[in-house]
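> show me how the following folds:
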Amino acid sequence: MKKKLTNKKSFIYAFIFISLFYISVILVLEQQFRLELLKKINYQNIVVVVLLFLVSIFVRYFRWHLIMKNNGEDHCFFRGLFFYVSGFAFTASPGKIGELSRVIHYRAIGVSSDVVISSFIIERFFDLIVVLVLASVLLVNFSSLKLVAVVIIFMITVVVLLANNLTLTKSICRFFVNKNYFNTRRLFLLVYKVFCNVNYGLETKSFLVYMLLGTMAWCSTSFILVYLSYIFDIQVNGLDLMAVYPAAMLSGAVSFIPGGVGATEAVIVIILNHWGVSLTVATTIALIVRFSTLWLAMFVGIICTIISSLFLKQDNI
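The predicted model follows:
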């Protein structure tokens, strides 16, 4: 019996929600957002921004493919690209629905859930490290971001501790398996399998490769803001500008708002304004950056979800 992998209405609802939010933001901040500022951006600039975004997506997927391969799953590179990117369709949805969609897609071709989940944890683990390093330039000057850094460092420490000390992890999981609180036995069995897989992903060679690819991906995305700042004649050190987007994304993640919608933009505006950039220009840059990352990610994700569904339909899955 075929399973319906995704609910198409969820894409529409998510896209409408984000659209209405951004329209509302523009209306509320109409004093800080001037459409005439967009005249500074030409078609060549748009192509550069889109290419930077696509490079980031491809590098992220290449790293994902290596993580999956390291976990013993060597799937089709081409199809896997669409399965992976389809998760971005739910970027602004509550929870980790995007990751869940990847679990569903990969399970349809025989990849176990624990492999996909552990790959996701490894991916996010290296993302957190890279983003924290890139944002560290701003942590010295913005005391409010130090709390964000502490939270992220705590999360990284927990993952490293549980992944490197499987005896401790096994003891903790065994306790909850035996107690079976709220029928969570299967959940903690899965947790143990996941951390076993994460343990393999923290080998020295893999660590360096994942760090390099993660740095390339995040630098590509961060450079979008640097490039836009150059277009709007902002005279700020390039290294500082490279740190703005990672710092904003960290704040958005810690806010627990789906997709960091609103929180990420606010941090970008606050940081740029702190450097003397007018609210008008800062707000314009923040919205364009999010249009070229969040919105574009959702749009590309929806297209890849449709293509992925066609692949699975072709295989009678």
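> all contacts plus neighbour counts: C-alpha atoms, from now on.
Will do.
> for G214, the count of nearby residues, please.
Other residues lying near G214 total 24 when counted by other CA atoms under 10 Å.
> I'd say it and D127 touch.
Yes. Under the criterion of CA atoms under 8 Å, G214 makes contact with D127 at 6.1 Å.
> other SSEs contacting the helix or strand hosting Y106?
Taking DSSP states H and E as the criterion, Y106 maps to helix 97-107. Where contact means 3 or more CA pairs under 8 Å, 6 or more residues apart in numbering; DSSP states H and E, helix 97-107 is packed against helix 77-86, helix 113-139.
> to compare against the first, here's another:
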Amino acid sequence: MQRISPRWRQGAITVTVLALVGYLALSVMADGDRLMEAVAVIGWGRLSLVLLLSLANYALRFWRWQLYLGWLGHAVPAWRSLLVYLSGFALTVSPGKAGEAVRCLYLRRDGVPYSTGLAMMFVERLLDLLAILVLASFILLSRQDLSWTVGIFAICLAVGLAVLHHRHTPDLLTAMGRRLGGRAAGAADWLSTTLMHARALLGWSRLMPILLIAILSWGAEGVGVWVLASAFPASPDLVFSIGVYGLAILAGAAAVFLPAGLGGTEAVMTGLLLTAGLTLPEAVAITLICRLATLWFAVGVGAAALLWLEYRGGDGEGVHETHVSELHPGEASQ
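Below is the predicted model:
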């Protein structure tokens, strides 16, 4: 049975982190002059406040993560759980944020099955998307012509929730997998189990509290846009600013194969700020600082947590080796 050795894993993660740092450095160098001009205009005080709002976002989402673990009957030490959660941010810039599944590898060492970890991530993604949809709808108070974009996402989420809550969905997946046979059968069983865990987290008594946490957490970063925009005379109001952030993040989410929505999020945010009366240099400055203080700040925090887990977190040799067959259901029988 093939194994992923701890030394190989540490080397791969170190190279990944160095690549991310290099990518960030090149990005900063490319926009260095504009970035420093933006900071000079906006001010270090506002930038510091936006960074604190980002930390509030992470803290609220981690609280939700702890609730998930407790509801599913798993007790992970708080400090280690925090590092595991933050480690996923290091790979946020992967297409569709798929790299954040690295959390499942670390949770497995605390007795949390991969299916449970992935179910938690699935629910987190779904509730985050729903929360962002709510925040994006704020912009409709000022821009009725954009209502169709929010409507599309609302319909998709409603259909998704209906399918998820349907009691026969796991059985249908299992039946389809058995009909296809081979790896498909193992994958379908695994996905069925994942959906069962996800449904346990999405019971109506739990849905509203964790949705409220998601709205507050992402709303904090939306407030950050308003804080940055307040540096300019044509500053939009708080509600519009939160809506701008929500709609920009939705645009990035729609471009699922773009790392963290890079390009799409920035273009939409800049365009919406222009409609509020800001000049192009002002809108670009706000967008650059916002993405630095939200996306890239998260990547930096996540990279530090990831390296800590690998080199100081007790996941070295002799603790637990990851089996490739555990990551891909059905391969063990091949």
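> can you lay out the helices and strands packed on helix 97-107 of structure 1 as CSV showing distance to F207 of structure 1?
Below are these laid out as CSV (distance: least, CA to CA, whole Å):
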stretch, distance to F207 of structure 1
helix 77-86, 21
helix 113-139, 8
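> which among those is found nearest to M298 of structure 1?
helix 77-86 (8.5 Å; CA to CA).
> whereabouts in structure 2 does that closest one align?
The aligned range for helix 77-86 of structure 1 in structure 2 is 78-87, by TM-score structural alignment.
> out of the helices and strands packed on helix 97-107 of structure 1, which is closest to I306 of structure 1?
Comparison of those against I306 of structure 1 by CA to CA identifies helix 77-86 as nearest, at 8.2 Å.
> could you give the angle of that closest one to helix 97-107?
Using axes from the mean of the first three to the mean of the last three CA atoms, to 10 degrees, the inter-axis angle of helix 77-86 of structure 1 relative to helix 97-107 is 150 degrees.
> report the mean deviation for helix 77-86 of structure 1 after fitting onto structure 2.
With the two structures superposed, helix 77-86 of structure 1 lies on average 0.7 Å from its match in structure 2, counting by mean CA distance after the TM-score superposition for structure 1.
> contacts for the helix holding Y106 of structure 1?
For helix 97-107 of structure 1, the surrounding residues in contact (CA atoms under 8 Å, 6 or more residues apart in numbering) are 5-6, 83-84, 86-91, 112-113, 116-117, 120, 308.
> ok, now stretch 289-300 of structure 1?
Stretch 289-300 of structure 1 has contacts (CA under 8 Å, 6+ apart) with 15, 49-50, 53, 85-86, 88-92, 221, 224-225, 259, 265.
> N180 of structure 1: which of those is nearest?
F90 (31.6 Å).
> surely A89 of structure 1 is in contact with G259?
No. Look at A89 of structure 1 against G259 with CA under 8 Å: they stay out of range, at 11.1 Å.
> looking at those two, which is more packed in?
Taking other CA under 10 Å, A89 of structure 1 and G259 do not tie; A89 has more neighbours (27 against 21).
> okay, strands next: where are they in the stretch 201-334 of structure 2?
Taking DSSP state E, counting those that start in this stretch as the criterion, the stretch 201-334 of structure 2 carries its strands at 322-323.
> for Q66 of structure 2, give me its contacts.
Taking CA under 8 Å, 6+ apart, we find Q66 of structure 2 in contact with S81.
> any idea how far N42 of structure 1 is from whichever residue in structure 1 pairs up with it?
Aligned counterpart of Q66 of structure 2 in structure 1: H65 (TM-score structural alignment). For H65 of structure 1, the distance to N42 of structure 1 equals 35 Å [CA to CA, to the nearest Å].
> contacting residues around the closest residue to L241 of structure 1 other than its chain neighbours?
In space, and not counting its chain neighbours, L241 of structure 1 is closest to V226: 5.6 Å by CA to CA, 6 or more residues apart in numbering. By CA under 8 Å, 6+ apart, V226 of structure 1 lies in contact with 238, 241-242.
> count the residues that sit near S235 of structure 2.
Counted with other CA under 10 Å, S235 of structure 2 comes out at 19.
> which other helices and strands contact the helix or strand harbouring F195 of structure 1?
According to DSSP H and E, F195 of structure 1 maps onto helix 185-201. When contacts are defined as 3+ CA pairs under 8 Å, 6+ apart, helix 185-201 of structure 1 packs onto helix 43-70, helix 113-139, helix 144-164, helix 166-179.
> also compute the angle for that helix relative to helix 43-70, please.
Computed by the same axes, to 10 degrees, the angle between helix 185-201 of structure 1 and helix 43-70 is 100 degrees.
> and the angle from helix 185-201 of structure 1 to helix 113-139?
For helix 185-201 of structure 1 against helix 113-139, the angle by the same axes, to 10 degrees is 60 degrees.
> post-alignment, helix 185-201 of structure 1 versus structure 2, mean distance?
Looks like 1.2 Å for helix 185-201 of structure 1 (mean CA distance after the TM-score superposition for structure 1).
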